[in-house]
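Peer 1: sequence first, then the predicted structure, then my questions.
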Amino acid sequence: MNTTLPQGPPSGAVVVGVALDGSPAALSFAAAEACRTHRPLHLVHVLRISGVEAYAGVVQGAWEAADQALAHALAQARDLVVGEVPVTAERLDGGWLVADLVDRASRGAMLVMEHRRIGPVRRVVTGSVVAGVASRCAVPVVSVPEGWRPGESQAVVTVGVQDAGEAEPLVRRALSEARARDVGVVVLHAWYLDEGYDSVVADRAFRAERKRKLTRELTPAIEAASADFPDVPVRLWVRHAIPTGALVDSGSSSELLVIGRRHHLLPLGSHLGPVARAVLQYGTCPVLLNPESPVEGAVPVDDTGHARRAAQPA
């Protein structure tokens, strides 16, 4: 295996970012996704060395440590896929972690990363690599919590929607993921009145009327998305709760949580919204951030999650 020269992922691959610890949770998810969708699996490790470290003569040691970690992860990945799909790997030395991962993801169909459990002070200082990548990536990004293991949750895909305008593409993505897993979909909309009004205004009658109103608004988008997925059971859950808490809670009973990248009131192309950031930080199940729109050069997929063949000229 040559992990020194950048090679790039095969077209339509499931790309997984691998850290020095091997990112076992992300690797397990990515291997299962590659086998499920019959896509190649490609491992990427981005080496980051500061100028001070380079002058200290640690470059060679860093290369060796990175190659050892990547070789170990590659062996694990091949064990996980048991020959069902090809597995490749590469080491990138540019040091631009977010930019390099976004570039490699754009050549594949999905990027899988592991989300580290770190303290809030360090989070403020270092930021989140997953959030940085997800806010720029043209393909779906899946954040897998550190320590997650497959098979620990109930068989359902949950999708969080904020308003009817954004619901259809998100529900469609969730239905596609659910069909590939042979599970059902829960469409979750959570609402809560801010500034202290909730405890004053949201009595039983108000909550009942709000639920009826939101159900009327969201049902057409859900039905439109479900038209191509008659075999996938789907239900709408309108919940009176703080949205972030409701989405995080759903992780304990979800195989996958699908959310939008930005808040619905932010302009297109914005970085992650506050709800998405909070769910990434505290979520207990894999979280898929759906891109806002397809980008030229990204590999299109059909509703089953497989690569779509280009139309042949007449």
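Peer 2: Yes, it's here.

Peer 1: could you use CA atoms for every contact and neighbour count after this?
Peer 2: Fine.

Peer 1: tell me where the protein has strands.
Peer 2: Secondary structure of the chain by DSSP state E: the strands cover 14-17, 41-46, 87-92, 110-115, 141-145, 156-160, 184-191, 234-240, 256-260, 287-290.

Peer 1: in the stretch 1-150 of the chain, which spans are helices?
Peer 2: 24-37, 51-55, 59-81, 97-106, 120-126, 129-134 (DSSP state H, counting those that start in this stretch).

Peer 1: and the last one, how far out from the chain's middle?
Peer 2: Here helix 129-134 shows a centroid-to-chain-centroid distance of 10 Å under the convention CA atoms, centre = their mean, to the nearest Å.

Peer 1: next one: the fourth one
Peer 2: Relative to its parent chain, helix 97-106 has a centroid offset of 14 Å by CA atoms, centre = their mean.

Peer 1: presented hereafter is structure B, for comparison with structure A:
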Amino acid sequence: MTRTVTLSVTAGLDGSRESRAAAEWAAREAQLLGLPLKLIQVWEPVPEPMAQAPLLGVETQQHWTERIPRDAAEGIRARHPGLDVTVEQLSGRPAEVLADEAKDAELLVLGSRGLSGIAGFLVGSVGLAVVAHADRPVVLVRAEEQAADEHESDPVGIPSAATAFRPVVLGLDIDSPDRELIEFAFAAAARRGTALRVVHGWNPPPYYAYGLSADLELHASLAQRETTVLTEVMRPWRKKFPEVEVTEESHYGTPGSHLVDASRDASLVVVGRRIRRSPFGAHIGPVTHAVLHHAMAPVAVVPHN
């Protein structure tokens, strides 16, 4: 996915709280990247004969088609002086249009509704479809996400945009580490001036599993093997990004659970999605799926081969 021209950070906007939070996050990321921001509003055509019925009044239709994107853009320009913000209205199936728009974006940013009283997201069908099919990184942002949430707490224990960024968390499969995924996470940490926390979860092969609980020596041997491999995978990346402090964690158990736990103290969680060109369609994967639904921080899903 090497690109010679970078156009913008793109955010989907539909007037909801989650899409407004996504647009704000996208604006902050665009400033970090030094790129323009493009807000995309997608209208899905109404099938016949419903299209013949006056479902929306003139004022309501004008509000949705003109005022919401205009007000969103004006608000972002006021809060982020100097940022180049454009608005584009498109027609079609939202998931298909947004996935297509991602091809010409550095990032595509979408909103996800926070689960009231429970950690994480409620990812809708459009968001999941875009994540599954987009060829570029897609970031999911909770409705409640604020700029201060990405930063460490101040001396009195309150998160503040004036303090340092929290670490970026990378979920990594050391059996098939992907260069684009790792580089994305390091670059995100570098432009935030923060640390990168690499989290790896492992389970023993099936033929070990039955005796593992009783064999502490075997467990320790497998754990040491996983830690050693993780260190070797990260060694060249530490040299490439010497300014980024790296911590490596290899945990026994389900990777998704460890990443969700790590997300509580993260500014961004980065996970991968393997691109599958098959007649059975796209697949997100169980770990990424779990992180998308339960993480406490914005989640970047990076597609890779």
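Peer 2: Cool, got the structure. For clarity, every value in this text was computed on a predicted model and none was experimentally measured.

Peer 1: what does the TM-score come to for these two?
Peer 2: TM-score for the superposed chains, counting by TM-score structural alignment, normalised by the length of structure 2: 0.80, backed by 274 aligned residues with a CA RMSD of 2.8 Å.

Peer 1: follow-up on the earlier one: for the helices of the stretch 1-150 of structure 1, give me CSV that also has distance to E209 of structure 1 and mean neighbour count.
Peer 2: Compiled in CSV, the helices of the stretch 1-150 of structure 1 are given as follows (distance: least, CA to CA, whole Å; neighbours: other CA atoms under 10 Å):
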stretch, distance to E209 of structure 1, mean neighbour count
helix 24-37, 40, 22
helix 51-55, 61, 10
helix 59-81, 50, 17
helix 97-106, 44, 21
helix 120-126, 39, 10
helix 129-134, 36, 22
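
Peer 1: structure 1: which residue goes with T247 of structure 2?
Peer 2: Alignment note: T247 of structure 2 maps to R235 in structure 1; criterion TM-score structural alignment.

Peer 1: so that match is in contact with V185, correct?
Peer 2: Yes - counting by CA atoms under 8 Å, R235 of structure 1 touches V185, with 6.6 Å between them.

Peer 1: out of these two, which sits in the busier spot?
Peer 2: Each of R235 of structure 1 and V185 has its neighbours counted (other CA atoms under 10 Å); V185 has more, 25 against 13.

Peer 1: residues contacting F121 of structure 2?
Peer 2: For F121 of structure 2, the contact set (CA atoms under 8 Å, 6 or more residues apart in numbering) comprises S112, R113, G114, L115, R142, L292, H293, H294, A295, M296.

Peer 1: next one: D93 of structure 1
Peer 2: By CA under 8 Å, 6+ apart, the contact list for D93 of structure 1 reads V46, L47, R48.

Peer 1: right, and the first one touches L92 too?
Peer 2: In this case it means V46 of structure 1. Yes - in this structure, V46 of structure 1 is within contact of L92 by CA under 8 Å, at 4.7 Å.

Peer 1: now do the shared contacts for the two.
Peer 2: D100.

Peer 1: for the match of T247 of structure 2, list the residues it contacts.
Peer 2: For R235 of structure 1, the contacting residues are V185, V186, V187, by CA under 8 Å, 6+ apart.

Peer 1: which residues of the stretch 201-314 of structure 1 fall in helices?
Peer 2: Secondary structure of the stretch 201-314 of structure 1 (DSSP H, counting those that start in this stretch): helices at 204-226, 243-250, 274-282.

Peer 1: quick one: buried residues of the longest one?
Peer 2: Taking 16 or more other CA atoms under 10 Å as the neighbour-count basis, helix 204-226 of structure 1 is seen to contain the buried residues R207, R210, K211, L214, T215, L218, T219, A221, I222, A225, S226.

Peer 1: residue in structure 2 matching the second one?
Peer 2: In structure 2, R210 of structure 1 lines up with L222, judged by TM-score structural alignment.

Peer 1: how much space separates that match from A78 of structure 2?
Peer 2: 54 Å (CA to CA, to the nearest Å).

Peer 1: can you check Q62 of structure 2 too?
Peer 2: Taking CA to CA, one finds Q62 of structure 2 at 23 Å from A78 of structure 2.

Peer 1: do the same with G201 of structure 2
Peer 2: Counting by CA to CA, the separation of G201 of structure 2 from A78 of structure 2 is 43 Å.

Peer 1: possible to save the contacts of R235 of structure 1 as CSV with distance to G160 of structure 1?
Peer 2: Formatted as CSV, the contacts of R235 of structure 1 follow (distance: CA to CA, whole Å):
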residue, distance to G160 of structure 1
V185, 11
V186, 9
V187, 6
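
Peer 1: across to structure 2, which of these hold up?
Peer 2: Comparing those with structure 2 on both residues aligned by TM-score structural alignment, their matches' CA atoms under 8 Å, the contacts found in both are V185, V186, V187.

Peer 1: residue in structure 2 matching the first one?
Peer 2: Meaning V185 of structure 1. Alignment note: V185 of structure 1 maps to L196 in structure 2; criterion TM-score structural alignment.

Peer 1: for that match, what are its contacts?
Peer 2: Residues near L196 of structure 2 by CA under 8 Å, 6+ apart: P167, V168, V169, L170, A185, F186, A189, V244, E245, V246, T247.

Peer 1: so the second one touches I182, yeah?
Peer 2: No - in this structure, V168 of structure 2 is not within contact of I182 by CA under 8 Å, at 11.4 Å.

Peer 1: of those two, which one has the most company?
Peer 2: It is V168, of V168 of structure 2 and I182, that has more neighbours when counted by other CA under 10 Å, with 28 against 22.

Peer 1: quick one: the more buried one from P206 of structure 2, how far?
Peer 2: 32 Å.

Peer 1: with E18 of structure 2 instead?
Peer 2: Computed as CA to CA, the E18 of structure 2 to P206 of structure 2 distance reads 42 Å.
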